[in-house]
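*Asks:* have a look at this fold, sequence not included:
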């Protein structure tokens, strides 16, 4: 497939024009025009780039790419090394951030809900482009039981902040993968029993306790593995590309 054609296919599937983002979505670094082999991963780190080079990939597709709003513009240091490696090896880099978080089928939020057995009800912000969601569990469970389920599914222990009423059962859940911890107040205002995100801030602890809501910090990387993996699998299935997902370990 041609590299520009691939960008059009991805844009058609993810509709990046519908959401304001902090980085450009689509083809960020242009490489070879013909794409046969693709590597997918969460973040375009040097380790992931080096792996893509080692298997003679033509393209790298990630959730966290480059050129973030507010970052230093000079291409030097770590950023320079990464980009030089891509250009030297004629490797295309595609990045899709918020459009991949919110996609109703392949998105990080959708995939996490499916893995945890949460029935999606709606966007937490009340519109389809909401980057946070809410839904309900098929069967109510304790905070300890949900923490164990998250640990089993994501292969890492979540940080569980219990509300003042620690024995409060969980049926309704809000969630936002990655750095979505500040949606906890919106989740509490809607009367939800629990909120899950990737990252936690110092203030989140007090919010959970004082607003009587269970909170689970499950890891930014751990909660965002599944969208990019699903997107690659969709490309392989629907468009015949050779796609390999690589999970570069990250404890955050």
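*Replies:* Sure thing, it's come through. It should be emphasised that the depicted structure is a prediction, and the values quoted were computed from it without experimental measurement.

*Asks:* for the rest of this, base every contact and every neighbour count on C-alpha atoms.
*Replies:* Will do.

*Asks:* grab the nearest non-local neighbour of the residue nearest the centre of the chain.
*Replies:* Taking C-alpha atoms, centre = their mean, the centroid of the chain lies closest to residue 224, which sits 3.1 Å from it. Distances taken as C-alpha to C-alpha, 6 or more residues apart in numbering place residue 108 nearest to residue 224, at 5.5 Å, with adjacent residues excluded.

*Asks:* my guess is the one you found contacts residue 177, does it?
*Replies:* Yes: using C-alpha atoms under 8 Å, residue 108 makes contact with residue 177 at a distance of 6.5 Å.

*Asks:* any common contacting residues for those two?
*Replies:* By C-alpha atoms under 8 Å, 6 or more residues apart in numbering, residue 108 and residue 177 have these common neighbours: 101, 223, 224.

*Asks:* which among the residues you listed gets closest to residue 90?
*Replies:* residue 224 (26.9 Å; C-alpha to C-alpha).

*Asks:* for that closest one, give me its contacts.
*Replies:* Contact analysis of residue 224 by C-alpha under 8 Å, 6+ apart lists 42, 108, 177, 178.

*Asks:* okay, one more to line up with it:
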């Protein structure tokens, strides 16, 4: 398929033009015009680039790409090495950050809910297409049981947990680095808040507001959006797509 066909399709599917982000979404590094083999992954690290080269991919599709707002603009060091390899092997880099967090079907949050068997009820801010905080519910469970379910299904121990004596039925969650949503989640009356990372103040907020809190890993909670999107592209366009998980304990 043609690169332009793919980028136009993804831009429309992921509603890129409606979402304000702090990095460019879409084609970040231009490679071959004809796309036949796509590797998907979470972050465009050197290890993922090297694997894409080994797999003879012409396109790398990730959640975490390059050119973040506020970073040094010079293409030197690690950034230079990564981009040099993409250019040398004529590999397209496609990256979708917030659009791949919030998509109702292929987004990281929607896919996390599907993996965990949670029912999605609403976005915390339904009029904001970039809002990554979802609200939902699950079968009544304890904090200890939910922690065990997260560890089992994400296949890793939790980074952090704060459990309360109250049962859990109402949930809020945000994949990745969403710990800043904790006070908003508490104000919405949920029993538990699940995200990928934790900050020092997050623990105090959870304890003092009687909220179950779980930090299940930034990478672990964001493995599933790019994978699901790639599987959709393979079915939709008949291209070869392979998800590569470069493990990251964070």
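*Replies:* Good, I have the coordinates. Note that this is a predicted model, so its numbers are computed, not measured.

*Asks:* excluding chain neighbours, what is closest to the counterpart of residue 182 of the first structure in the second structure?
*Replies:* Counting by TM-score structural alignment, residue 182 of the first structure lines up with residue 180 in the second structure. Spatially, and ignoring its direct neighbours in sequence, residue 180 of the second structure is nearest to residue 202 (7.7 Å; C-alpha to C-alpha, 6+ apart).

*Asks:* pretty sure the one you found sits against residue 177.
*Replies:* No: here residue 202 of the second structure does not reach residue 177: they are 11.8 Å apart, not a contact under C-alpha under 8 Å.

*Asks:* taking the contacts of residue 224 of the first structure one by one, which sit in helices?
*Replies:* Mapping the contacts of residue 224 of the first structure onto helices (DSSP state H) picks out residue 108.

*Asks:* which of the contacts of residue 224 of the first structure are still contacts in the second structure?
*Replies:* By both residues aligned by TM-score structural alignment, their matches' C-alpha atoms under 8 Å, these still in contact after alignment to the second structure are 42, 108, 177, 178.

*Asks:* out of the residues you listed, which is nearest to residue 247 of the first structure?
*Replies:* Nearest to residue 247 of the first structure, judged by C-alpha to C-alpha, of these is residue 42 at 7.3 Å.

*Asks:* ok, that closest one touching residue 223?
*Replies:* No: using C-alpha under 8 Å, residue 42 of the first structure makes no contact with residue 223, being 10.1 Å away.

*Asks:* host element of the nearest residue to residue 151 of the second structure once chain neighbours are set aside?
*Replies:* Nearest residue to residue 151 of the second structure in three dimensions, chain neighbours excluded: residue 157, at 5.1 Å (C-alpha to C-alpha, 6+ apart). Using DSSP states H and E, residue 157 of the second structure sits within no helix or strand.

*Asks:* circling back to that earlier point, and the kept ones among the contacts of residue 224 of the first structure as CSV, adding distance to residue 198 of the first structure and neighbour count?
*Replies:* Shown next, in CSV, are those (distance: C-alpha to C-alpha, whole Å; neighbours: other C-alpha atoms under 10 Å):
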residue, distance to residue 198 of the first structure, neighbour count
42, 13, 27
108, 11, 31
177, 5, 30
178, 4, 23
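
*Asks:* now, which of those lie within strands?
*Replies:* Taking DSSP state E, the ones among these that sit in strands are residue 42.

*Asks:* for my notes, confirm the match of residue 182 of the first structure occurs in a strand.
*Replies:* No: applying DSSP: H, G, I helix; E, B strand; the rest coil, one finds residue 180 of the second structure to be helix, outside a strand.

*Asks:* thank you kindly, that will do.
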